[in-house]
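Chemist: Show me how the following folds:
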Amino acid sequence: MSYKPGFFNGPDAVVSAIDLNNLLLDTDSYKHSHYRQYKPGTQFVSSYVEARTANGAIDYTVFFGLQIELAKLQGEVVTEQAIAEATPFLRAHGLEPAVDAWRRIQTRHNGRLPVQIDALPEGTVTGLRTALMRITNTDPEFYWLPTFLETRLLRSIWYPSTVATNSLSTLREIARRMQITDGNADGVELKLHDFGARGTTSFEAAGIGGCAHLVASRGTDTISGLVYARNFYGADMAGYSIPASEHSTMTSWGGEAGELDAMANMLQQFPDGVVACVSDSYDLFRALGDYWGDTLKEQVLARKNGFLVVRPDSGNPCEILPSAIEALGEKFGFTETSTGYRLLNDKIRVIQGDGVTPQSIIDIMQALMNHKLAIGNVAFGMGAGLLQKLDRDTFGFAMKASAVCINDTWMDVFKAPATSVAGLKASRPGRLAVVKPEPGIYETVRLEDLGSRQDQLETVFKDGTVTRIHPFEEVRSRASTEYDDMMNAKAQGRWSGTR
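Modeler: Next up, the predicted model:
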């Protein structure tokens, strides 16, 4: 279906709007010149995607998100209308597209892309330099098509995989410290909440990134992520939220003089379950001690099937959060966990949503532990740090051609720049496969060296048809299991991280 928003759609428009779903226009400009650049006799090109660099201490990635793009690439995506629309547009841009070739895809293949895409199962956790996806054309006339699709395919992998990896890593860091301070990690899946929708660049980015976060978490305020999880992975309801206030609702009750009434209203409107209330509109510690801890204390303690979550939203969280929990503890009391840390009365908790990043969460948890405060006292809401403060270089994602078939003979393709720092820009040669010699360990090998071993790259797309769909719960289960397998392999000294 064409998608032409804008102000230039009518019959009197000076220029006509372009279909935003036109496949010929969803690539880098220079790709339209590459069909002329391959060696004569080229029949097939094989390319792959990998992550090349660690993100701090995170030396692995969670593969996720390709399935969303495959749903968009299936079926008839090359139409005469798309070709007719793109051709003059690209010529005006300075390029001469392969018009005849695109028309042959439309007529010979019914507009369906003659490529085969093989990929690891979504949710797979691998070390760096592992081939995550492989693409090869299936019709020798269209040898240039795998690299033409690089822009879309790489984008569809690096962003959600990066979000999913950071989210899983952060939740596991929270779980590890909960085991130390609480004696268990119960409810950890709700300890990292997605606050990132407004900080992304688009609804689509929020949907893809928000969906990726939910591979590890169950907490989100990014509704588009839930929509993507349902539409592309079959999840009925992938995440949950609660009623919560913001500063506009709290300060609209008459400023500082009306704050107590605004807080009382929150308890009256939402008497059961979990409810969150921002409490730093004016004086946080007055709100903690006098309002929640005194005037409204009995209403807080009388809540059924849930608790009040207090949200500080300013200041240095490593200082404010321990002090806030201590202040609440003076009013509501603490219990001592089996490991000797203090946990608030189960009717009240705290959420930190300001200035939260994967690293700041670790710093905040350390500050709490220094005060002998259990991590179970707090949840975290992450916005830009979750969905926006990252890029393709966070894990060094790249897609490269690794082999070409010329006159029926396969040849290696690779680059090894002498000026590359630590060889990070070098690419792998040959047609690639991935083997799994033992749980938690993946190794990239040449396809001809596969032998009797099973290639972990399974066909997910061929000639315009999606051939494998990974349901969301399967992806979640795989990510959790494979993370544990990886950590066991690391603990036993069997995991190198790059193979």
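Chemist: okay, CA-based contacts and neighbour counts for the rest of this
Modeler: Fine.
Chemist: gap between residue 281 and residue 314?
Modeler: Counting by C-alpha to C-alpha, to the nearest Å, the gap from residue 281 to residue 314 is 9 Å.
Chemist: Straight-line length of stretch 273-285, end to end?
Modeler: End-to-end for stretch 273-285, by C-alpha to C-alpha: 24 Å.
Chemist: Figure out how far that stretch is from the centre of its chain.
Modeler: Centroid separation for stretch 273-285 versus its chain: 29 Å, with C-alpha atoms, centre = their mean, to the nearest Å.
Chemist: Can you tell me what sits against it?
Modeler: Contacts to stretch 273-285, defined as C-alpha atoms under 8 Å, 6 or more residues apart in numbering, come from residues 242-247, 250-251, 256, 263, 266, 287-288, 303-314, 324, 327.
Chemist: Before we compare anything, build this one as well:
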Amino acid sequence: MSLKINPLHAIDFYKADHRRQYPVGTEYVYANFTPRSSRLAKMLPDFDDKLVFFGLQGFIQHFLIETWNEGFFQQDKHKVVAAYKRRMDNALGIDAIPVDHIEALHDLGYLPLKIKALPEGSRVNMRVPLLTVVNTLPEFFWLTNYIETVLSAELWKPCTTATIAYEYKRLLTQYALKTGADLAFVPVQAHDFSSRGMSGIYDAAQASAGHLTSFIGTDAILAIDYMEEYYQAADVVGVSVPATEHSVMCMGTEDDELTTFRRLICDLYPSGIVSIVSDTWDFWRVITEFSVALKAEILARTPNAMGLAKLVFRPDSGDPVKIICGDPEAAVASPAYKGAVECLWEIFGGTTTTLGYKVLNERVGLIYGDSITLQRAQAILIGLEAKGFASSNLVFGIGSYTYNYLTRDTFGFAVKATWGQVNGSARELFKDPITDSGIKKSAKGLLRVEQSVAGFELFDQQTAVQEQQGELKTVFENGQFLQQCNLAQIRNRLELALAAATVTT
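Modeler: Now for the predicted structure:
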């Protein structure tokens, strides 16, 4: 997945000459990457203000190692330096940016940086650094904040999508427990549909990998590749099912829609799960007429090796709460008034959980994937509970409406330098704008993070000895990746956090 770019160019222009702007004699620059606030995050009211840390390992391998090696260190020095000089000359003026430091870096042959980080899959309090970075050789002090642009751009999104995914899982687990639904269903109950709406295909792979930290349901094939490539994913990474789209249904024609359903159910997919988009024309006709006409064939479906034989109806437009749970403003006793779940129950029946909530016959189900948010998902779950249905009667399709309506400011991510050394003398750095609300106030000096009862806790203004202690561990140093984790470990950390949150609830 390596992007064929010159990594020297993965900066904002203003970074290019900071090397000369620092005081003469600068030797070390020490910075951190921290989520500062969830003020703009659209979380549920019981959100505990903790973020899931995910994405650093992929960034280190893909960018700091693969891209720097392929795009710089393994390139002809004169060619790659000339390309950098041309870019700077054309934009900032002839010889505006000297290139001797770039030549020296190429001669060195690796990135003289050290990154310390918390374990990926950790849930971290706001205003606590996820990682720190410092140069390891004094002549390359300029590198620390030179990589700020790409570090921020590559990390904020995976952390954000992983956090949102965790919140979906927490919500679904909460309602599974309330209604007695099968907890084993939760990992597939939120299905990632976001790829087509992301900011490019690499963003789709990387951001959708965040979804896979909490769920296995996904249509993002590249996210599975990403997890296998960079997170040693060996178990079940992601799963999906055969499914139609509107073009398939339209090609079969409206007059022959029932035939299309029958062909899909009986000829193409007589066993396992098949998901059929059902609102190309009249969703309520599909739910109340076609399902009756095909009831015998649906019930006669053959289980596959995993014991599954389900037809999943997929509404794809309208108000999801009303369509699933019923519209109180519709004509009394009409399908729209009852809602899709109640209509299917009347036709196919089902079972009840130990807590008395209804579960549709195992041969039928529903998935809704149009503009689902945490708030809409919660409203649907509340509606199902109120009607006496278990939460497991529906799968939620999570798309780009959730996973791409985001910015770096969703959790206030920032890279800030808090310590440096000039001519052998340490300097504690910090910012505290008088015109700001306090969100932008930075930590100060060397940093240490410890685990406490309330979660990870930051201690700033540390000594060099204290900075070596705590939960931030060296994962990258001098071009080498030192400490790897895998997807199973990340998922396990999140499962433990979820179990603790469930007990608390």
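Chemist: Would you mind listing which of the contacts of stretch 273-285 of the first structure are buried?
Modeler: When those are checked for burial by 16 or more other C-alpha atoms under 10 Å, the buried set is 244-245, 250-251, 263, 266, 287-288, 303, 306-314, 324, 327.
Chemist: so which strand or helix has the equivalent of residue 163 of the second structure over in the first structure?
Modeler: Aligned by TM-score structural alignment, residue 163 of the second structure pairs with residue 165 of the first structure. Element membership of residue 165 of the first structure, judged by DSSP states H and E, is helix 150-181.
Chemist: which is the next helix or strand following that helix?
Modeler: Of the helices and strands lying after helix 150-181 of the first structure in sequence (DSSP H and E), the nearest is strand 192-194.
Chemist: Touching that following strand from outside, list them.
Modeler: Around strand 192-194 of the first structure, the neighbours that count as contacts under C-alpha under 8 Å, 6+ apart are 171, 210, 213, 217-222, 379-383, 386.
Chemist: Could you measure from residue 491 of the second structure over to residue 169 of the second structure?
Modeler: The separation that residue 491 of the second structure has from residue 169 of the second structure, given C-alpha to C-alpha, amounts to 12 Å.
Chemist: Compare neighbour counts for these two and give me the winner.
Modeler: For residue 491 of the second structure and residue 169, the more surrounded residue by other C-alpha atoms under 10 Å is residue 169, and the numbers stand at 22 against 18.
Chemist: how about that one, what does it touch?
Modeler: 186, 187, 190, 214, 215.
Chemist: Closest one to residue 11 of the second structure out of those residues, please.
Modeler: The closest of the contacts of residue 169 of the second structure to residue 11 of the second structure turns out to be residue 214 (C-alpha to C-alpha; 32.0 Å).
Chemist: What lines up with that closest one in the first structure?
Modeler: Matched to the first structure by TM-score structural alignment, residue 214 of the second structure sits across from residue 216.
Chemist: same question, residue 396 of the second structure
Modeler: Residue correspondence to the first structure (TM-score structural alignment): residue 396 of the second structure is matched to residue 380.
Chemist: Am I right that its match falls within a strand?
Modeler: Yes: under DSSP: H, G, I helix; E, B strand; the rest coil, residue 380 of the first structure falls within a strand.
Chemist: Now for it, how many residues are close by?
Modeler: If we define neighbours as other C-alpha under 10 Å, then residue 380 of the first structure has 23 of them.
Chemist: same check, this time on residue 177 of the second structure
Modeler: Around residue 177 of the second structure there are 15 other residues, counting by other C-alpha under 10 Å.
Chemist: Check the one 4 residues further on too.
Modeler: Counted with other C-alpha under 10 Å, residues neighbouring residue 181 of the second structure total 25.
Chemist: ok, now how distant is it from residue 345 of the second structure?
Modeler: Counting by C-alpha to C-alpha, the gap from residue 181 of the second structure to residue 345 of the second structure is 16 Å.
Chemist: do residue 53 of the second structure as well
Modeler: Distance from residue 53 of the second structure to residue 345 of the second structure, by C-alpha to C-alpha: 41 Å.
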